[in-house]
Each structure stands twice: as structure tokens, then as C-alpha cells.
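Q: With the sequence up front, the predicted model follows.
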Amino acid sequence: MERLAFKMKLKTGAKEAYRQRHENIWPELKKLLSDAGISEYSIFFDAETDTLFAFQKVAAGNGSQDLAEHQIVQKWWQYMADIMEVNSDLSPKSVPLDEIFYMK
């Protein structure tokens, strides 16, 4: 298993909408992520900067970022685009983060 982390940006004032949408994550999206080898996925929010910090535990070489071509993922991006900073294809603008410390 590998651990991946990345950050994304919410639009100001969108925290509750983001939380609500994830509390009602589509079962087919959840299954797709699980089938792709993502066994853990957490997202944290920094209220000072509207930044989201995401963490995933994934099967080697996998991650949600690798599912960009899947129809369910593209539909989710479209659903989330009004509350996040996104790229021209509606994917969330995300920045991978390098792990510099891990304590077992």
C-alpha cells in the first residue's frame, strides 16, 4: 500500500455544500474508488485558506487521480465544479504533496 496526499481549493463559503455532497457520495463512485484499490480516503479543510487536504491509502501505483477518464468521475467533477477551483475539463485543481515524514 502507498499513501498519497494532495491539496485542492474550495470557493469561499462552500465548506458546508462540499461536506454535504460528500456525506451523500454516490454509491457507484464509492465502489469505483474501492475497486481501484483506494482503501482509505480522508479530506480535511483549512478554514483560513479554503484549502482541502486529501489523503488516500492506495494499492501500489493507483489513486483517484488515475480515474480521470471514467464517466462517473467526470460526472462527479461536473457536480462539484460550482464549489471548487477546477481546470478546463472540470477536474479539481489539485497539487500533489510529497511525504516527508511517516511514523508507524
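A: Structure's in. What do you need?

Q: Could you use CA atoms for every contact and neighbour count after this?
A: Noted.

Q: Show me the strands in the protein, by range?
A: For the chain, strands defined by DSSP state E occupy the ranges 2-9, 38-46, 51-58, 94-97.

Q: Show me what the first one packs onto, helices and strands only.
A: Applying 3 or more C-alpha pairs under 8 Å, 6 or more residues apart in numbering; DSSP states H and E, one finds that strand 2-9 makes contact with strand 51-58, strand 94-97.

Q: From the chain's centre, how far out is the last one? Work that out for me.
A: What separates the centre of strand 94-97 from the centre of its chain is 10 Å, taken as C-alpha atoms, centre = their mean, to the nearest Å.

Q: That one packs against which elements?
A: Using 3+ C-alpha pairs under 8 Å, 6+ apart: strand 94-97 touches strand 2-9.

Q: take a look at this one as well, against the first:
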Amino acid sequence: MTVRMAQLMHVYPDQYEEYERRHNNLFPEMRQALKEAGAHNYSIYLDKRTGNLFAYLEVDDVDKYNEISQTPACKKWWEYMEPLMDTNPDNSPVTIDLHEVFHLD
């Protein structure tokens, strides 16, 4: 069963281009970790007025996907992205999970 997930994050206004550049050059090991965690149809959108990011992805199993946070690839990616955005003490991005209220199939 596919689970749709959505989150809000925030990138600093002077880092929009760098944030996009880094995602366009995603580390191969991070890409592989996402695939192994069952992530697909992953998109991130930027509101240039506010710096707010909207992330949408689909996963096969939420618990399996959440294990990605323990992988060396993910920790490396978080450290790389930390200067560009709001982060937690472990360098993970500050995220707000969104609750789906409507879906048209």
C-alpha cells in the first residue's frame, strides 16, 4: 500500500539557488538510500516569497522510510544541507508533517 506524505520546511532566502543546485546534484548514495527506503514520487516545491518548502513523497512503508534517518548517507546529506535551512540539533531539517484532508485519485 502506498502512503502519501507531505511536509513543510524552510530554506534561508539567500540560499534558494544553492538549495536547488544541491538537490539537482543529489549524492548518489542518498538517492540510493531513498530508493531502498521505498520513497518515490518525491518532489519539493519552494515558495520564493517566504522560503517555505513543501515536500511531497510516496512511500511503501512509513516505518521503513523513517529508518533512513539512521543511514550514513542521510546523516551526510543533513550535514551538507544544514547551512541552508532551519535544522534540529542533529542537523535534520525542521519539518512539519501535514495531514491529508483531500485526495482526488
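A: Received it, and whenever you're ready, just let me know what you need. Please read these numbers as outputs of a predicted model, since none were measured by experiment.

Q: Quick TM-score on the pair, please.
A: Scored against TM-score structural alignment, normalised by the length of structure 1, the superposed chains reach a TM-score of 0.93; 104 aligned residues with a C-alpha RMSD of 1.3 Å.

Q: ok so, going back, so which of the strands of structure 1 is nearest residue 26 of structure 1?
A: Nearest to residue 26 of structure 1, of all the strands of structure 1, is strand 38-46, at 14.6 Å by C-alpha to C-alpha.

Q: Among the helices and strands packed on strand 2-9 of structure 1, which comes closest to residue 3 of structure 1?
A: Using C-alpha to C-alpha, the helices and strands packed on strand 2-9 of structure 1 put strand 51-58 closest to residue 3 of structure 1, at 4.6 Å.

Q: compared with structure 2, how much does that closest one deviate?
A: Mean deviation of strand 51-58 of structure 1 relative to structure 2 after superposition (mean C-alpha distance after the TM-score superposition for structure 1): 0.4 Å.

Q: which residues sit against that strand?
A: Here strand 51-58 of structure 1 makes contact (C-alpha atoms under 8 Å, 6 or more residues apart in numbering) with 1-10, 37-46, 63.

Q: Residue range in structure 1 corresponding to stretch 93-101 of structure 2, please.
A: Using TM-score structural alignment, stretch 93-101 of structure 2 corresponds to residues 92-100 of structure 1.

Q: Can you get me the start-to-end distance on the matching stretch?
A: 24 Å (C-alpha to C-alpha, to the nearest Å).

Q: Please work out which residues outside it touch it.
A: Stretch 92-100 of structure 1 is contacted from outside by 4, 5, 6, 7, 8, 9, 77, 81, 84, 85, 86, 87, using C-alpha under 8 Å, 6+ apart.
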